[in-house]
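Novice: Predicted model follows, preceded by the sequence.
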Amino acid sequence: MNKQEFLERLENLLNKLSPSEREKAISYYSEMIEDFIEDGCTQEEAVIKVGTPGQIAETILSEDVSNKSKKESTPAKKMLIATLIVLGSPFWGAFVLMGLMLLLTGFCLLLVGYMLLWTIPFLMGTLTVVSVILSVVSTLGSFAIMQSNLALGLTQFGVGVIASGLFILLAISTGMISKYFVVITKNVWGWVDINCLQRLRGIKLW
């Protein structure tokens, strides 16, 4: 097979290519054959070194199909991803917003519960103040009442003693509960500082 026959056969086998691509392939193998001829080969020997038209055409067509599939699939994939992002953004955005709202609600509930717990020592402290005032007023007032009515004065004095005992009991209980709550507060704040605040400080936003 000489050069002309080789090129004609190759051109026929590459009829699925566009004219420009087919012309490019024919020119490439024509120059390759000419290079072999310049090196001292005959046309037949040069054609044999280049390869058969069938093998060359099969290789060129397979590469062309692969390139076309890549060019066609890449924009399609990009379009699909973009579509999913656009359609999914409101969906996931709603879930993220819902999650943030739930976290905020949970935090508010914990804060309210914590404040309600602190009302216990606060109320006990208030009762302590009331009891000490009642103790002082009842004790001092009992002496004045005894001058006119001994029984009523003694009763008033007894109320003062009871109020004093209640004051001592409430003062001790309030101190113990407040101390316990302070320890809990320190532990909770320490956990929040270690597990949340320090990690947030370590995040670099730039």
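Specialist: Arrived safely.

Novice: Only C-alpha atoms from now on, for both contacts and neighbour counts.
Specialist: Noted.

Novice: tally of neighbours for Leu140?
Specialist: Residues lying near Leu140 (other Cα atoms under 10 Å) number 15.

Novice: ok, now Tyr28?
Specialist: Close neighbours of Tyr28, defined as other Cα under 10 Å, add up to 11.

Novice: Look at it and give its secondary structure.
Specialist: Assigned by DSSP: H, G, I helix; E, B strand; the rest coil, the conformation of Tyr28 is helix.

Novice: Tell me the spacing between it and Leu123.
Specialist: 98 Å (Cα to Cα, to the nearest Å).

Novice: Skip ahead from the helix or strand hosting Ala46 and say which helix or strand is next.
Specialist: Assigned by DSSP states H and E, Ala46 belongs to helix 43-50. Next along the chain after helix 43-50, taking DSSP H and E as the criterion, comes helix 53-146.

Novice: packing partners for that following helix?
Specialist: Applying 3 or more Cα pairs under 8 Å, 6 or more residues apart in numbering; DSSP states H and E, one finds that helix 53-146 contacts helix 3-13, helix 150-192.

Novice: Using neighbour counts, pick out the buried residues of whatever helix or strand comes next after the longest one.
Specialist: Read that as helix 150-192. Downstream of helix 150-192, the first helix or strand assigned by DSSP H and E is helix 198-202. Within helix 198-202, no residue qualifies as buried by neighbour count (16 or more other Cα atoms under 10 Å).

Novice: second one coming, line it up with the first:
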Amino acid sequence: MKQMNKQEYLTAIREKIKAMPAEDIERFTDYYSEMIDDRIEDGLSEDDAVADMVSPDDAVEQILSEMPLAKIVKEKIKPKHELKAWEVILIILGSPVWIPLLITAAVLLLTLWIVAFTLLVSFYVVVLSFVVAGICGIVSVIPLFIAHCPYAAFLMLGAALIGTGIAILFIVSVKPVTVGIFKVCKASVNGIKRMFVKEK
């Protein structure tokens, strides 16, 4: 992060969230200001205290993750002055264009989340199926030995062990896959929020 003082750091954050409601801008900048002050009270210089903070971009990411999307959108579309009659007419006449676009954006976002959730559920189903297949394969070896079918028993045991090995590999990757999918969903929401908090 480029070396900056407290005021420059807070200004960098403020500039990146300037489309947010004024009270939220103040709340977040006050929060980061207090964090810097706490570090200064612990004995750091102002420059070192700022250097110890996350970058302004990372701070904005944290802010976006805490802000509800609906609140950001509401603030963005809220008129900055009382609408004149001709502006209202333009909005009404343009509604056949902007309403379908808004609905399309919402449907695309919803579809992304549904696809991500479906992929996650499918992954869990595949893992569970390999686990069940491995257990059932190992259990079915016993009746085959009792029925004096050693070749079939060894074949079943080999298949069961392969299935169990694949299941173990899948189980190990369950957490990274789950975290990855949730990160993608979170990033998509933050990306939309970022579009709304860009400079006016």
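Specialist: Received it, and whenever you're ready, just let me know what you need. These figures come from a predicted structure and were not determined experimentally.

Novice: Give me the TM-score for this pair.
Specialist: Overlay of the two chains. TM-score (TM-score structural alignment, normalised by the length of structure 2): 0.48; 113 aligned residues with a Cα RMSD of 2.9 Å.

Novice: Figure out how far the longest helix belonging to structure 2 is from the centre of its chain.
Specialist: What stands out as the longest helix in structure 2, according to DSSP state H, is helix 85-146. A distance of 15 Å separates the C-alpha centroid of helix 85-146 of structure 2 from that of its chain, computed with Cα atoms, centre = their mean, to the nearest Å.

Novice: The spatially most central residue of structure 1 and Leu7 of structure 1, how far apart?
Specialist: What sits nearest the mean C-alpha location of structure 1, by Cα atoms, centre = their mean, is Val96, with 9.0 Å. Separation of Val96 of structure 1 from Leu7 of structure 1 (Cα to Cα) stands at 65 Å.

Novice: now do Ile184 of structure 1
Specialist: Distance from Ile184 of structure 1 to Leu7 of structure 1, by Cα to Cα: 91 Å.

Novice: neighbour-wise, which of those two wins?
Specialist: Leu7 (20 against 12).

Novice: isn't that one right up against Ile26?
Specialist: Yes: in terms of Cα atoms under 8 Å, Leu7 of structure 1 counts as a neighbour of Ile26; the distance is 6.5 Å.

Novice: since we're on Leu108 of structure 2, how many residues are nearby?
Specialist: Other residues lying near Leu108 of structure 2 total 12 when counted by other Cα under 10 Å.

Novice: Ok, the one 4 residues further on next?
Specialist: Burial of Leu112 of structure 2 is recorded as 15 neighbouring residues (other Cα under 10 Å).

Novice: Next: Val189 of structure 2.
Specialist: Val189 of structure 2, neighbours per other Cα under 10 Å, totals 17.

Novice: Just list the residues touching it, thanks.
Specialist: Val189 of structure 2 sits next to Leu69 when contact means Cα atoms under 8 Å, 6 or more residues apart in numbering.

Novice: Would you check how far apart Tyr28 of structure 1 and Leu102 of structure 1 are?
Specialist: Counting by Cα to Cα, the gap from Tyr28 of structure 1 to Leu102 of structure 1 is 68 Å.

Novice: now swap in Lys179 of structure 1 and tell me
Specialist: Relative to Leu102 of structure 1, and taking Cα to Cα, Lys179 of structure 1 is found at 32 Å.

Novice: and if you look at Gly165 of structure 1?
Specialist: From Gly165 of structure 1 to Leu102 of structure 1 the distance is 48 Å (Cα to Cα).

Novice: what about these two, which has more around it?
Specialist: Neighbours of Gly165 of structure 1 and Leu102, each counted by other Cα under 10 Å, are more numerous for Gly165; the result is 15 against 12.

Novice: so how far is Ala144 of structure 1 from that one?
Specialist: According to Cα to Cα, Gly165 of structure 1 stands 22 Å off from Ala144 of structure 1.

Novice: Now tabulate the helices and strands packed on helix 53-146 of structure 1 in a markdown table and tack on distance to Leu87 of structure 1.
Specialist: Below are these laid out as a markdown table (distance: least, Cα to Cα, whole Å):
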| stretch | distance to Leu87 of structure 1 |
| --- | --- |
| helix 3-13 | 46 |
| helix 150-192 | 37 |
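
Novice: Specify the stretch among these that is closest to Leu80 of structure 1.
Specialist: helix 3-13 (36.2 Å; Cα to Cα).

Novice: circling back: going C-terminal from the longest helix of structure 2, what's the next secondary structure element?
Specialist: helix 150-196.

Novice: from the chain's centre, how far out does that following helix sit?
Specialist: 19 Å.

Novice: Also compute the angle for that helix relative to helix 85-146, please.
Specialist: 170 degrees (axes from the mean of the first three to the mean of the last three Cα atoms, to 10 degrees).

Novice: where do the contact lists of Leu7 and Ile26 of structure 1 overlap?
Specialist: In contact with both Leu7 of structure 1 and Ile26: no residue, using Cα under 8 Å, 6+ apart.

Novice: count of neighbours near the residue nearest to Ile171 of structure 2 when sequence neighbours are not counted?
Specialist: Residue nearest to Ile171 of structure 2 in three dimensions, not counting chain neighbours: Val127, with 6.6 Å by Cα to Cα, 6 or more residues apart in numbering. Neighbour count of Val127 of structure 2, defined by other Cα under 10 Å: 21.

Novice: Cool, thanks, talk later.
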